[in-house]
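In: The sequence isn't on hand, but the structure is:
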């Protein structure tokens, strides 16, 4: 998404069939495959002109919302990173990786393995830029990555990078939600040092104190911060702006009271088993972190609705807008809420990629254009699906389940 709005061409590798369907509908070239399979046996299918490696390995095993096995395995994964660079037997490494508690944890090594593959493949050049994103718990891994990339030792064969790792808060870049991400940016020497990211908005105070749903200031008016950086973007501002765009599927009329957007959201997280302890956000504040479970968050227009348990839910287009996806983005396939929550907010992605590839922030014009997605004709979607899925024989196992009649022979 970010690459598209910045004018860069890209090709995606995606394991989840539903996410592929959304990408095909959006006109984004995608290979439906497992990244480890692509690296091991289909690497030649990646055009040699591809010179940027960007990825977000699965974060569930590292996330504070998960079971924590990945966090406990951080030291083990660091060891695997060093073993890969030092040239240990990869068959043995793969065997040891399979013994981890969560197989997804091993996927955080894939970007490094892709870089080593590019370095060791005749006719390929090392990637000029590498951009990786994960939950904050993975920042120690990006630190290890950065140190190794700067050194260029072992299997890196003298290939060195300027590399920095940092935490970014999405609301400080105009995303209407609070979400902290760990980012690694690395690029070959010659482009200057990677400067700190300039934030465009103020941070949201997470320690502003608990509010009671019955308090009279529940719907306190928005207020601008005079001078300096812009105030963070609220849910009401984002949804209202999206609803006013031509042909927008975002209809927030149900969330208005006397013409004003007034509601509050009760999260499905942080309850400690007691629903009364669940967090609340006002419409005049940024959203909670948009996860794959956002459809479980409950929306109320008043304290009376809350007391009567009459709640609403965000729609998929609305959830996408809170992630800074275009209002008309063509979400497709199943598990759309999970697709929304798994994604990097495109506006944050634009800031990261623009800084990594061009050394500056995205222009106001580029950011303004990112609110609308261009229409893709059905023929274009079908062509991308044919390229990405082909005859389905090379897609991940069991990803295309087809029910056949008893008379129909198996392929």
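Out: On my side now, so go ahead. Computed from a predicted model, the values in this text were never measured in an experiment.

In: For the rest of this, base every contact and every neighbour count on C-alpha atoms.
Out: Will do.

In: residues near residue 287, how many?
Out: 26 (other CA atoms under 10 Å).

In: How about residue 40?
Out: 12.

In: same deal with residue 9?
Out: Neighbours around residue 9, by other CA under 10 Å: 11.

In: can you check residue 254 too?
Out: Counted with other CA under 10 Å, residue 254 comes out at 11.

In: could you measure it against residue 110, distance?
Out: 45 Å (CA to CA, to the nearest Å).

In: same thing with residue 97?
Out: Distance from residue 97 to residue 110, by CA to CA: 12 Å.

In: helix/strand/coil for residue 31?
Out: Reducing the assignment at residue 31 to three states with DSSP: H, G, I helix; E, B strand; the rest coil gives strand.

In: same thing with residue 380?
Out: Put simply, residue 380 is helix when judged by three-state DSSP.

In: What spatial separation is found between it and residue 313?
Out: As defined by CA to CA, residue 380 lies at a distance of 33 Å from residue 313.

In: Now do the strands in the stretch 1-150 of the chain.
Out: Here the stretch 1-150 of the chain has its strands, by DSSP state E, counting those that start in this stretch, at 12-14, 30-32, 52-55, 129-134.

In: Revised request: answer the last question for the stretch 151-300 of the chain.
Out: Here the stretch 151-300 of the chain has its strands, by DSSP E, counting those that start in this stretch, at 162-169, 180-187, 256-257, 260-261, 264-266, 280-282, 298-300.

In: As TSV, these with mean neighbour count and distance to residue 246 would be great.
Out: Converted to TSV, the strands of the stretch 151-300 of the chain look like this (neighbours: other CA atoms under 10 Å; distance: least, CA to CA, whole Å):
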stretch	mean neighbour count	distance to residue 246
strand 162-169	20	30
strand 180-187	22	32
strand 256-257	13	19
strand 260-261	16	19
strand 264-266	24	26
strand 280-282	22	27
strand 298-300	22	25
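
In: follow-up on the earlier one: comparing residue 97 and residue 110, which shows the higher neighbour count?
Out: residue 97 (20 against 16).

In: distance of the more buried one from residue 144?
Out: According to CA to CA, residue 97 and residue 144 sit 18 Å apart.

In: Could you do residue 176 as well?
Out: In terms of CA to CA, residue 176 sits 31 Å off from residue 144.

In: So between the two, which is more surrounded?
Out: The neighbour count for residue 176 versus residue 144, taken as other CA under 10 Å, is higher for residue 176 (28 against 15).

In: show me the contacts for that one.
Out: Residues counted as contacts of residue 176 (CA atoms under 8 Å, 6 or more residues apart in numbering) are 170, 232, 233, 234, 235, 238, 285, 286, 287, 322, 323, 324.

In: For those, work out which two are farthest apart.
Out: Farthest pair in the contacts of residue 176 (CA to CA) is 285 and 324. Separation: 15.3 Å.

In: also this one, for the comparison:
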């Protein structure tokens, strides 16, 4: 079968793309406005090229190095591959330049699939609650128009458009209706997930996270396809026992962005989910420092969680309450479910770790960068460029690669 090519728009750190690469697709270009996320994709692009060309050791040496020079790593792979990661905000002004780079990369090849989802804050329920205008004036509501421009220009057979469930209700469904109209006008048919809720959940794809996402799939009208069937498998594994157990135990403020050894052997889940994939080291297992006030709240939160209930911020001893608002966001301190799947990892994890407290009270901290990446099903050899905060943000915004891979496999079958 000939190689299937795709373009990734609003690519983030490349979680969706990683799934498509695993399923045998070839990336023509990634477009992303955040520089740290682009650097992460460039580093991952280097990993894939070096692996394919029998030079994985160069990449592993990079992971093991304490003075990482990403530019030197990128020089080890063909320049056009690094240049195909386009660090630009998609706008009317930037479209001609983006098209020019993609056209050069594409040559006489065809684009089979376009993937990606515009930034979701404009469609998210939380975003609408925080914004005085309910996000009605947010320009990100209209980024789908640029997505449609890529469909018109490159005429892929299919596309995958990922977003938050809030897109179903944003502006009483008007935004979604406008997306459907614009896409149909461009010559494509499209469908929401056909289950009752109209979204997919990462936990049904082997990811140890309750993460609901709207995955719109579209195809050229003449192809006469239908939305694929995805099995809804309940997870059989647990975060503490199967996902975190081989990582070194840390206290708050401990750990390193650099490579360290695993503390224990791998688990069935880590092998099955391709998280531990042959390396003898792990990077970015680093925890945030916390003040004593927060640490005391963390201990109380874990005790409450172990009794089967979430901590209500308003019920804390008054000496621990530092926020005036005790009416809303009373769940601002949350423990990750160690005996099941985690709640959704979101980009707010870059601001503080209070919403992601480690379930082991003895460690008394929030989760590390690597633990967050594992909850999202990123493999341990995936390196997030930028600061610890930048890494958390990239992870929180990503599509879990394990979920992406299973979607990509269905797309491949359909094509």
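Out: That came in fine, so what should we check first? Keep in mind it's a predicted model, so treat the numbers as computed, not measured.

In: rewinding a little: make JSON lines out of the strands of the stretch 1-150 of structure 1 and add distance to residue 279 of structure 1 and mean neighbour count.
Out: What follows is the strands of the stretch 1-150 of structure 1, written out as JSON lines (distance: least, CA to CA, whole Å; neighbours: other CA atoms under 10 Å):
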{"stretch": "strand 12-14", "distance to residue 279 of structure 1": "33", "mean neighbour count": "18"}
{"stretch": "strand 30-32", "distance to residue 279 of structure 1": "38", "mean neighbour count": "24"}
{"stretch": "strand 52-55", "distance to residue 279 of structure 1": "31", "mean neighbour count": "17"}
{"stretch": "strand 129-134", "distance to residue 279 of structure 1": "24", "mean neighbour count": "22"}
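
In: any chance of those in a markdown table, plus distance to residue 41 of structure 1?
Out: Shown next, in a markdown table, are the strands of the stretch 1-150 of structure 1 (distance: least, CA to CA, whole Å):
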| stretch | distance to residue 41 of structure 1 |
| --- | --- |
| strand 12-14 | 14 |
| strand 30-32 | 14 |
| strand 52-55 | 18 |
| strand 129-134 | 22 |
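
In: I'd say residue 270 of structure 1 and residue 279 touch.
Out: Yes. Counting by CA atoms under 8 Å, residue 270 of structure 1 touches residue 279, with 6.6 Å between them.

In: For the two, indicate the residue with more neighbours.
Out: residue 279 (16 against 12).

In: how about the helices of the stretch 101-250 of structure 2, start to end?
Out: With DSSP state H, counting those that start in this stretch, the ranges of helices along the stretch 101-250 of structure 2 come out as 125-130, 144-154, 174-185.

In: Residue 49 of structure 1 versus residue 128 of structure 1, what's the distance?
Out: Using CA to CA, we find residue 128 of structure 1 at a distance of 11 Å from residue 49 of structure 1.

In: So which of those two has more stuff around it?
Out: With neighbours defined as other CA under 10 Å, residue 128 of structure 1 and residue 49 compare such that residue 128 has more, 15 against 9.

In: Residue in structure 2 paired with the more buried one?
Out: Aligned counterpart of residue 128 of structure 1 in structure 2: residue 157 (TM-score structural alignment).

In: ok, now how distant is that match from residue 226 of structure 2?
Out: 13 Å.

In: How about residue 94 of structure 2?
Out: Counting by CA to CA, the gap from residue 94 of structure 2 to residue 226 of structure 2 is 34 Å.

In: Among those two, which residue is more densely surrounded?
Out: Taking neighbours as other CA under 10 Å, residue 94 of structure 2 and residue 226 compare with residue 226 leading, 14 against 11.

In: Contacts only, for the corresponding residue of structure 1 for the more buried one.
Out: Taking TM-score structural alignment, the alignment pairs residue 226 of structure 2 with residue 193 from structure 1. Counting by CA under 8 Å, 6+ apart, residue 193 of structure 1 makes contact with residue 162.

In: Quick check: residue 193 of structure 1 vs residue 186 of structure 1, distance?
Out: Taking CA to CA, one finds residue 193 of structure 1 at 10 Å from residue 186 of structure 1.

In: Can you work out which residues contact both of those two?
Out: By CA under 8 Å, 6+ apart, the residues touching both residue 193 of structure 1 and residue 186 are residue 162.

In: so what's the closest residue to residue 135 of structure 1 other than its chain neighbours up against?
Out: Once flanking residues are discounted, residue 135 of structure 1 sits nearest to residue 181: 5.0 Å by CA to CA, 6 or more residues apart in numbering. The contact partners of residue 181 of structure 1, taken as CA under 8 Å, 6+ apart, are 133, 134, 135, 136, 167, 168, 169, 170.

In: try it again with 6 Å
Out: Shown in contact with residue 181 of structure 1 (CA atoms under 6 Å, 6 or more residues apart in numbering): 134, 135, 136, 167, 168.

In: do residue 179 of structure 2 as well
Out: Counting by CA under 6 Å, 6+ apart, residue 179 of structure 2 has no contacts.

In: Now check it against structure 1: what is it aligned to?
Out: Under TM-score structural alignment, residue 179 of structure 2 pairs with residue 145 in structure 1.

In: before we move on, what about residue 118 of structure 2?
Out: Aligned partner of residue 118 of structure 2 by TM-score structural alignment: residue 57.

In: Tell me if I'm right that its match and residue 108 touch.
Out: Yes. Counting by CA atoms under 6 Å, residue 57 of structure 1 touches residue 108, with 5.2 Å between them.

In: more neighbours, those two?
Out: residue 108 (22 against 19).

In: So the more buried one sits against residue 56, correct?
Out: No. Using CA under 6 Å, residue 108 of structure 1 makes no contact with residue 56, being 8.2 Å away.

In: how about stretch 289-296 of structure 1: buried residues?
Out: 289, 290, 291, 292, 294, 295, 296 (16 or more other CA atoms under 10 Å).

In: now, among those residues, which is nearest to residue 388 of structure 1?
Out: For these, the nearest to residue 388 of structure 1 is residue 292 (24.5 Å; CA to CA).
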